[in-house]
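**Q** Please find the sequence and the predicted model below.
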Amino acid sequence: MSNVEAQPDQVVCRAGGLPGPQCDERGRSPVEIIPSRDVPLGGPRAMTVRRTLPQRQRSLIGPWCFVDHYGPNDVSGSAGMDVAPHPHTGLQTVSWLFEGAVQHIDSGGHAGLVLPGEVNLMTAGRGICHSEVSTEDTSNLHGVQLWLALPDHTRHQEAREFEHFAPEVTSFDGGEFLVFLGQLWGSASPVSTHSPLLGAEIRLDPGASVDLPVDETFEHGVLVDAGDITLENVPLPVNSIGYTGVGLKEMRISNRADTTARVVLLGGEPFPEQIVMWWNFVGRTHEEISRFRQEWQDEGDRFGEVEGYVGQGGPGSNAEGLGRLPAPRLPDVTIKARRNPPPQVQGGPESS
């Protein structure tokens, strides 16, 4: 799934104006809570997703610049996910499912089935397009769609890359985890990335707690999918991200529920570049974004073509009859770079 909003909001991110950081009384690290907002994708048959990044409060966590969380959605009586070919620039898409299955086809000549517990990573470079359709036998769709901003030295690469990896489950006292990108607690993913980062699913038993050793040069965010979670002893609402900033060597995650909990841990070195992000494009200037949009509308060579897309409307079209998604109209003002706050918990006296 990608950003298929017909009228995407422009979000200019700036520091300040946040509530004070939350912390407990036992000397743990402070935590910044990033709430989600509901975003309908597409037309009247659209899925609704919960978006935590980007927003005014914080734009990136490491190179992670986009976090959508969806489901569990019963799609047995609907079109499910049916996203016609659409473009990307300057990013990597990371698809991670908990339930369901999605067929991916891209203009790099790659086709793959996204399955629970198996990561699919697509590198756009200077330009790619792809389609995503949930399979006919999918009754529940549940997962996350994530984007990574590419650094300037690789965002213009010609290669349209696709990687697939099914990580092994690593157990610990009180739960288990799967590392789909980067490395954590002795487990590592072989999938190629262009910045130091981490992506992992963590499952906690009822009443369990874990002190995870983490890289102190990374900033981290914990997205809550299920459970009664505390991060550094601070309660996190379901569907929110708890952010800890850099400098943390050990992260305490606890599940106070009487059912199994699940979180997604995202981390990385602070991204040093300012990005301009609009619709499905990541660039550096308004002029770049405008050029990308026009090239997509003109069906230029930058993005290539998806061959073999079959949507709910039959071969070559989705449920609305579209064979490719048209780009929305650009806003009437200059799209500005996303100025991310410093990589520390924001809102208290130390951040002013």
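**A** Sure, I can see it. Residues are numbered from 1 along each chain as shown.

**Q** Could you use CA atoms for every contact and neighbour count after this?
**A** OK.

**Q** Who are the contact partners of the most centrally placed residue in the chain?
**A** For the chain, Leu146 is the residue whose C-alpha lies nearest the centre (CA atoms, centre = their mean; 1.8 Å). If you count contacts by CA atoms under 8 Å, 6 or more residues apart in numbering, Leu146 has them with 64-68, 93-95.

**Q** Included below, for side-by-side comparison, is a second structure:
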Amino acid sequence: MSNLDTAPVPTRCGGAHGPGPVRELHPGKEVPLGESTVVRRLLPNLGRRTVGAWCFVDHYGPDDITDEPGMQVPPHPHMGLQTVSWLHAGEVLHRDSLGSLQTVRPRELGLMTSGHAIAHSEESPRTHSSVLHGAQLWVALPGGRRHGPAAFEHHTDLPVVTGGGGLRATVILGTLDGATSPGTVHTPLTGADVALAAGTDARLPLEEDFEYAALSMAGSCTVDGVPLGPGAMLYLGTGRRELPVRADTDAAFMLLGGTPFEERLVMWWNFVGRSHEEIAQARADWNDGTRFGEVRGYDGPRLTAPALPPTVLRPRGRTR
């Protein structure tokens, strides 16, 4: 997953305790991704940069790509983060500089840990489904792991939590209600895809010291009394032991959470770092063709890192 903005603004995040229970509704900002995909960017947004260690959230589709190439994101670099690919419909072909080649399908977890440096591409296969719908997310790596080795994981068997009244939650990352994903995490975290059948009126158990957000994926539902339509994100804060959810028709949302990320970060383009100098070095290394390796097999040129902003990038807190 790449931020394709040719003039990306510096995004500084991390470093504050949770605010207690809140209800902040954030609409998505439409951003072009690759040749033919438009995404709704939910995080970072004008008021908030992180939810736990989750630091970047894009929702896309459902898009009819019957006669389109679909997702086409050329090779690009990452450092200091994990990327999470999650689909409701379609397929994404992942290639990376480790030599990984994997098609990720609906309800399968594609998890890439960049560590110090990795490069990857993402594309809809030449023969692909007619509909593309999903989310791409980043998780900031803590100081003790961000300089470590890169890795890629693909998990097809994920645990499921069920609740009375038609709730079914697939645990993507971390732990929810005692069920733990096989995906590797480096901070206390929750990521779940929650499906609600028509008529659902249920409560999800939460961790009181986690902060949470709900990203509506499909249909219309009510989360903690707030109506959510597709592509909107509701930030819920901390201090909750359960989350009431209701749906009159079939619906789905992603539950994202974790302990408030205490480290102060600088996020620019496709890098998560701690200082201007670190970001500038990563940019130079990518454009020079060093450090991040080569993605083999993608039909097209790789991305070039844009120019740095004229101001010094400084680490800041997790809210604006």
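**A** Arrived safely, thanks for sending. Owing to the predicted nature of the structure, the values given are computational and were not obtained by experimental measurement.

**Q** all helices of structure 2, in order?
**A** Using DSSP state H, the helices assigned to structure 2 run over residues 276-288.

**Q** Using the centroid of it, identify the residue furthest from it.
**A** Of all residues in structure 2, Gly199 has its C-alpha farthest from the mean position, at 28.9 Å, by CA atoms, centre = their mean.

**Q** And it, what's its match in structure 1?
**A** Using TM-score structural alignment, the equivalent of Gly199 of structure 2 in structure 1 is Gly207.

**Q** just Pro309 of structure 2 next, same as before
**A** Checking TM-score structural alignment: Pro309 of structure 2 goes with Pro331.

**Q** And Gln102 of structure 2, by the same measure?
**A** Using TM-score structural alignment, Gln102 of structure 2 sits opposite Gly112 in structure 1.

**Q** What residues does its match make contact with?
**A** 103-105, 120.

**Q** want to throw the residues you listed into CSV with neighbour count and distance to Leu197 of structure 1?
**A** Shown next, in CSV, are those (neighbours: other CA atoms under 10 Å; distance: CA to CA, whole Å):
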residue, neighbour count, distance to Leu197 of structure 1
Gln103, 18, 26
His104, 21, 24
Ile105, 23, 26
Asn120, 22, 16
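
**Q** Sort out for me which of those residues are in strands.
**A** Of those, the ones assigned to strands by DSSP state E are 103-105, 120.

**Q** As CSV, these with distance to Thr260 of structure 1 would be great.
**A** Putting these into CSV (distance: CA to CA, whole Å) gives the following:
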residue, distance to Thr260 of structure 1
Gln103, 29
His104, 30
Ile105, 34
Asn120, 25
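
**Q** before we move on, the earlier item: residue in structure 2 paired with the residue nearest to the centre of structure 1?
**A** Per TM-score structural alignment, Leu146 of structure 1 is aligned with Leu137.

**Q** Distance-wise, check that match relative to Leu173 of structure 2.
**A** Between Leu137 of structure 2 and Leu173 of structure 2 the computed distance is 11 Å (CA to CA, to the nearest Å).

**Q** Quick check: the closest residue to Pro213 of structure 1 other than its chain neighbours vs Glu232 of structure 1, distance?
**A** Excluding its sequence neighbours, the residue lying closest to Pro213 of structure 1 (CA to CA, 6 or more residues apart in numbering) is Glu250, at 4.5 Å. According to CA to CA, Glu250 of structure 1 stands 9 Å off from Glu232 of structure 1.

**Q** and if you look at Pro213 of structure 1?
**A** Distance from Pro213 of structure 1 to Glu232 of structure 1, by CA to CA: 13 Å.

**Q** Overlap of the contact sets of these two?
**A** What both Pro213 of structure 1 and Glu232 touch, as defined by CA under 8 Å, 6+ apart, is the set Met251.

**Q** quick one on the thing from earlier: so the residue farthest from the centre of structure 2 touches Gly166, yeah?
**A** Yes: counting by CA atoms under 8 Å, Gly199 of structure 2 does reach Gly166; the two are 7.4 Å apart.

**Q** ok so, going back, what is the burial count for the counterpart of the residue nearest to Pro213 of structure 1 in structure 2?
**A** By TM-score structural alignment, Glu250 of structure 1 lines up with Glu242 in structure 2. Glu242 of structure 2 has 14 neighbouring residues, counting by other CA atoms under 10 Å.

**Q** same check, this time on Pro19 of structure 2
**A** Neighbourhood size, Pro19 of structure 2 [other CA under 10 Å]: 12.

**Q** Make sure it is actually in contact with Thr238.
**A** Yes: Pro19 of structure 2 is within contact range of Thr238, at 6.2 Å (criterion: CA under 8 Å).

**Q** Compute the number of surrounding residues for the closest residue to the residue farthest from the centre of structure 2 other than its chain neighbours.
**A** Nearest in space to Gly199 of structure 2, with sequence neighbours left out and distances taken as CA to CA, 6+ apart, is Asp248 at 4.8 Å. Residues lying near Asp248 of structure 2 (other CA under 10 Å) number 15.

**Q** From Ala213 of structure 2, how far out is Asp248 of structure 2?
**A** For Asp248 of structure 2 relative to Ala213 of structure 2 (CA to CA), the value is 21 Å.

**Q** and what of Gly144 of structure 2?
**A** 26 Å.

**Q** between these two, who's got more neighbours?
**A** Between Gly144 of structure 2 and Ala213, counted using other CA under 10 Å, the more crowded position is Ala213 (26 against 8).

**Q** what residue of structure 1 matches up with that one?
**A** So Ala213 of structure 2 corresponds to Gly221, using TM-score structural alignment.

**Q** Now for the residue nearest to that match when sequence neighbours are not counted: which residues touch it?
**A** Spatial nearest neighbour of Gly221 of structure 1, excluding adjacent residues (CA to CA, 6+ apart): Tyr243 at 4.4 Å. Tyr243 of structure 1 is in contact with 31-34, 219-222, 345, counting by CA under 8 Å, 6+ apart.

**Q** ok, now with 7 Å
**A** Applying CA atoms under 7 Å, 6 or more residues apart in numbering to Tyr243 of structure 1 gives the contacts 31-33, 220-222, 345.

**Q** nearest to Val191 of structure 1, of those?
**A** His220 (19.5 Å; CA to CA).

**Q** Distance-wise, check the residue lying closest to that closest one once chain neighbours are set aside relative to Ala200 of structure 1.
**A** Nearest residue to His220 of structure 1, sequence neighbours excluded (CA to CA, 6+ apart): Gly267, at 4.2 Å. Note on Gly267 of structure 1: its distance to Ala200 of structure 1, by CA to CA, is 9 Å.

**Q** Neighbour count for these two, which is higher?
**A** Each of Gly267 of structure 1 and Ala200 has its neighbours counted (other CA under 10 Å); Gly267 has more, 29 against 23.
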